[in-house]
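In: What follows is a predicted protein model with its sequence.
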Amino acid sequence: MPIAIKMPALSPTMEEGTLSKWLVSVGDTISAGDIMAEIETDKATMEFEAVDEGTLAHIAVEEGTEGVAVGTIIATLAEEGEDVANVQPAGAAESPAPAVSEEKDTAPAAAPAPTPTPSPAPAPAAPAASGDRIIASPLAKRIAADKGLDLSTIKGSGPRGRIVKADVEGAQPGAASAPAASAVEKELAPSVPPKAAEAQDFGIPHDVEKLSGMRKTIARRLTESKQQVPHIYLTVDCRLDALLKLRGELNAALEPQGIKLSVNDMLIKALAKSLEQVPACNVQFAGDQMLKFSRADISVAVSIPNGLITPIVTDAGSKAMSKISAEMKDLAARAKDGKLAPEEYQGGTASLSNMGMFGIKQFEAVINPPQGMIMAVGAGEKRPYVIDDSLQIASVMSATGSFDHRAIDGADGAQLMKAFRELVEAPLGLVA
């Protein structure tokens, strides 16, 4: 009996993916554990392993196909002893078409009649629509609404037939003024998004780039975060001189082992230790309950060609900074190659985003749901700084914590920022 190979769910949040590449061909013998294809999820490109054995008889989804829903049949295997040439695609075998046909034959002729009858009813609601979106400037739409003009009856003189002010100023209202006003209201309604290719069409040459699965996920999740999570922002300035001095000493000692600590490695440890000291911030809001974590798993923002991903340093508070450094180098390299496993970027109890290498002085990061906070770190720079009641020059870094105010009170967030600053300014606590 043919075996259906379906689009797998390679992560808990995956709903669809791109079948990037087939690594097998029709006629190939497949064993359990063989790599059959590369599939691009919303975060990474992953290898798909076979769980059944047989001969590949049919490929239903060609490589490069985007938006393949989880559970969709992508190929068919013939079992041992079956003739590949006679194997029907698994999807065709599961088609419910014959059953529907029999029901129609046995049912009275009048029975299906009520189904199509309601469909013509909405037709009058679309009086003079051409089927395409009317392209008009906001001013032209406003003038048309005031004059009761039907924009579908006006020929535009702007780029790509766009209706502009001059086109509507001399036009006279027609007989169907009421439907025209309704059409204009629909054009002006913010709830109806324009077509992507026409969103900002002012006659300016441009390219249209299709969004990747990762970019769609980033857009959706960050929009949800800003809409649903009440952010509170707290900023502290941290003097870096002691941390930079300790980093230099540690790197000199670790050089024979080929290890070189970055400032970011030390900040990962500082954030994890801060969360251990202030456990009220190592939490997640979960509806009518709160999740309180006993260890700090730090998600670290890494920029990759298609967007952003946050590989996780698990239990960072208990790890030596040399181990954190080695893990981050490995995670970042595999993140840029799209080779992270789901458990390496999904989860985490808090996040760290460092844009200091770009010269950014300070910024406020968006919380990565369902986490309760994210630390945004800016560049360390020479600034006037009061030391022992005298104005001196010091290396100073601004750090801003974004906190989910449903889960973390301002006072608790302030305690975390205080603990973070103290660890940065007295960094021997990081090696204790």
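Out: Thanks, I have it. Numbering: from 1, shown residues only.

In: Could you use CA atoms for every contact and neighbour count after this?
Out: OK.

In: any idea how far the residue nearest to E79 when sequence neighbours are not counted lies from E63?
Out: Taking Cα to Cα, 6 or more residues apart in numbering as the measure, E79 lies nearest to G54, with 4.7 Å between them; neighbours along the chain are not counted. With distances taken as Cα to Cα, to the nearest Å, G54 is found 21 Å from E63.

In: Quick check on the two: which one has the bigger neighbour count.
Out: Under the criterion of other Cα atoms under 10 Å, the comparison of G54 against E63 puts G54 first, with 22 against 17.

In: Quick check: that one touching L77?
Out: Yes - the pair G54 and L77 qualifies as a contact (Cα atoms under 8 Å) at a distance of 5.6 Å.

In: quick one: contacts for the residue nearest to E79?
Out: With contact taken as Cα atoms under 8 Å, 6 or more residues apart in numbering, G54 is in contact with 29-31, 77-80.

In: all strands in the stretch 51-200 of the chain, in order from the N-terminus.
Out: Assigned by DSSP state E, counting those that start in this stretch, the stretch 51-200 of the chain shows strands spanning 54-59, 65-69, 73-78.

In: coming back round to it: just the buried ones among the contacts of G54, please.
Out: Those of these that meet the buried threshold are 29-30, 77-79, by 16 or more other Cα atoms under 10 Å.

In: In a markdown table: these, plus distance to F285.
Out: Compiled in a markdown table, these are given as follows (distance: Cα to Cα, whole Å):
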| residue | distance to F285 |
| --- | --- |
| T29 | 49 |
| I30 | 45 |
| L77 | 45 |
| A78 | 48 |
| E79 | 49 |
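
In: Below is an additional structure, to be compared with the one above:
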Amino acid sequence: MATVIRMPSVLAGADEGAIAAWLVAEGDEIAVGDAIVEIETDKATVEYQAEAAGTLGRIVVPAGVAAPVGAPIAVLVEAGEDVAQAVQELGLVSGAGAAGEPDAVPAAVSDESPSAPVPAADESAAQEPAARDAGARLFASPIARKTAHENGIDLAGLTGTGPEARITRRDVDAAVRRAQAAQPVAELRAPASIPPAAPTASATGDGEATLVPHSSMRRAIARRLTESQATVPQFQIVAECVVDKLLALRAQVNATLAAQKLSVNDFVVKAVAGALADVPEANVTWTDAGMLHHTRADVAVAVSTDGGLITPVVRDVGSRSVSAVGAAVAGLAERARAKRLTQAEIEGGTFTVSNLGMFGTVGFSAIVNPPHWGILAVGAATQQPVVVDGALTAATVMRCTLSVDHRAVDGALAARWLAAFQRRVEEPLLILV
């Protein structure tokens, strides 16, 4: 019996996704767990894995086209099953077109779909100028329209490569690259007709400003951080950790491990998991219904990419060795920068680590990353004077600032957790056991 593959909800709160690329073709055999399609989100391009086995009988939503969550994107059929009949029985097409024409695009992804954003009157005029023949219609996917609007691309001048000459995201991206090659940076002066509340470029009074349109990822980061600051009561506490023993242990381990070199951050992530085990009351997540208590440490690690910051999650850090944690972090960072993270790698977790020490930053505070209760901002390890047993001496100190969701964790509990973390960092053999 045929099975419908539907657009998954790859990120919490998302009501739409876009097909970035199909990893399989019609007629391919698919097993449960096979990566079959890349779905574009605000934060990453996520690989979606098959939840059922069969033959990919029909791709309903082609690459470059967006569809609402839950909409059919493909059909799996069993061996020997008639594809056309199965698709027709499932009601995914409005009927075959004329001879030689492709089937009609399903309602879920057509321009008539409620999920497709309807441009305002001024946008429509910009995208479909009066020179267009009367009655002519511009076919473009919702994400293509959005991308074109964000980058100032006139859809009327593009030739679509999608079904029935539909303009896709890839067509718009190609137009953006051509425009950038011709004029790498466009300098725009804000027109006088633009209201002050919504300028297209900032005026400095001494020259023209440069407007670089926001990417979808940058908009998502801005939205999430604004929501965090506005809705999550946060406070910070600081620990200055003496890390001479940790640096010596790291050097010794790296001298032994020829294939893989561990970073200070790998030890920090492992120490975070150890502190969550030492203070299990802090391994929680706030929900409106109640406090969710976790039995393992899933730690997110902030990774800087060209598009912005993303926080993939290392699962069950407590059960892994430091080298295994380091390998996991390196793999996640590589996939994050290539926009190849899976859905499972960007969801969940209870705690975040953000490290700017490699840039020489001595100390900073970070914004809590909901639903995580805490984020540890790690600075550079620097030589500083410290007092030991009443005597002044030099030591290597690493400042760590813990930002806390006060709804989930109170000050005393946060202090206990930070003390447990500091103890493990300053006595790093505890990290290894």
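Out: In hand now; what should we look at? Keep in mind it's a predicted model, so treat the numbers as computed, not measured.

In: Superposed, what's their TM-score?
Out: Scored by TM-score structural alignment, normalised by the length of the first structure, the superposition of the two chains gives a TM-score of 0.67; 338 aligned residues with a Cα RMSD of 3.6 Å.

In: what about A198 of the second structure, how many neighbours?
Out: Other residues near A198 of the second structure number 9, with proximity taken as other Cα under 10 Å.

In: could you check the distance from it over to A220 of the second structure?
Out: Taking Cα to Cα, one finds A198 of the second structure at 19 Å from A220 of the second structure.

In: and if you look at E150 of the second structure?
Out: In this structure, E150 of the second structure lies at 14 Å from A220 of the second structure, with Cα to Cα as the measure.

In: Check V386 of the second structure too.
Out: V386 of the second structure is 42 Å from A220 of the second structure, where distance means Cα to Cα.

In: what does Q180 of the second structure give?
Out: According to Cα to Cα, Q180 of the second structure stands 24 Å off from A220 of the second structure.

In: which one of the two has more residues nearby?
Out: A220 (16 against 12).

In: Using just helix, strand and coil, how would you label whichever residue in the first structure pairs up with that one?
Out: Structural correspondence for A220 of the second structure with respect to the first structure (TM-score structural alignment): T217. The assignment at T217 of the first structure comes out as helix when based on DSSP: H, G, I helix; E, B strand; the rest coil.

In: show me the contacts for T217 of the first structure.
Out: Counting by Cα under 8 Å, 6+ apart, T217 of the first structure touches D42.

In: Going along the chain, name the helices of the stretch 201-350 of the first structure.
Out: 213-228, 241-254, 263-277, 321-336 (DSSP state H, counting those that start in this stretch).

In: so which of those gets nearest V366 of the first structure?
Out: Proximity of the helices of the stretch 201-350 of the first structure to V366 of the first structure was assessed by Cα to Cα; the nearest stretch is helix 213-228, lying at 6.9 Å.

In: before we move on, back to that, the match of A220 of the second structure and G17 of the first structure, how far apart?
Out: Plainly put, T217 of the first structure is 11 Å away from G17 of the first structure if you go by Cα to Cα.

In: who touches both of these two?
Out: Contact with both T217 of the first structure and G17 is made by residues D42, according to Cα under 8 Å, 6+ apart.

In: ok so, going back, of all the strands of the stretch 51-200 of the first structure, which one is nearest K260 of the first structure?
Out: Across the strands of the stretch 51-200 of the first structure, K260 of the first structure has its closest neighbour in strand 65-69 (40.7 Å, Cα to Cα).

In: got the buried residues for the closest one?
Out: Of the residues in strand 65-69 of the first structure, those buried by neighbour count under the rule 16+ other Cα under 10 Å are 66, 68-69.

In: Against which helices or strands is it packed?
Out: Other elements packing on strand 65-69 of the first structure under the criterion 3 or more Cα pairs under 8 Å, 6 or more residues apart in numbering; DSSP states H and E are strand 16-22.

In: got a list of contacts for the strand it packs on?
Out: Looking at what lies outside strand 16-22 of the first structure - Cα under 8 Å, 6+ apart - the contacts are 9, 36-42, 61-70, 213.

In: Off-centre distance for it?
Out: Using Cα atoms, centre = their mean, to the nearest Å, we find the averaged C-alpha position of strand 16-22 of the first structure to lie 17 Å away from the chain's own average C-alpha position.

In: just checking, next helix/strand downstream of that strand?
Out: strand 29-30 (DSSP states H and E).

In: average gap between that next one and the second structure?
Out: In the superposition against the second structure, strand 29-30 of the first structure averages 4.5 Å from its aligned positions (mean Cα distance after the TM-score superposition for the first structure).

In: By how much does the next helix or strand after that strand deviate from the second structure on average?
Out: Using DSSP H and E, the next helix or strand after strand 29-30 of the first structure towards the C-terminus is strand 35-40. On superposition with the second structure, the average gap between strand 35-40 of the first structure and its aligned counterparts reaches 4.0 Å (mean Cα distance after the TM-score superposition for the first structure).

In: what angle sits between strand 35-40 of the first structure and strand 16-22?
Out: Our comparison of strand 35-40 of the first structure with strand 16-22, counting by axes from the mean of the first three to the mean of the last three Cα atoms, to 10 degrees, yields an angle of 130 degrees.

In: Who are the packing partners of strand 35-40 of the first structure?
Out: With contacts defined as 3+ Cα pairs under 8 Å, 6+ apart, strand 35-40 of the first structure has these neighbours: strand 16-22, strand 45-49.

In: Can you convert the ones you listed into a markdown table and add a column each for mean neighbour count and distance to M266 of the first structure?
Out: Output for these, formatted as a markdown table (neighbours: other Cα atoms under 10 Å; distance: least, Cα to Cα, whole Å):
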| stretch | mean neighbour count | distance to M266 of the first structure |
| --- | --- | --- |
| strand 16-22 | 20 | 36 |
| strand 45-49 | 18 | 30 |
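
In: Among those strands, which comes closest to N251 of the first structure?
Out: Evaluated over these, closeness to N251 of the first structure peaks at strand 45-49, with 34.5 Å, by Cα to Cα.
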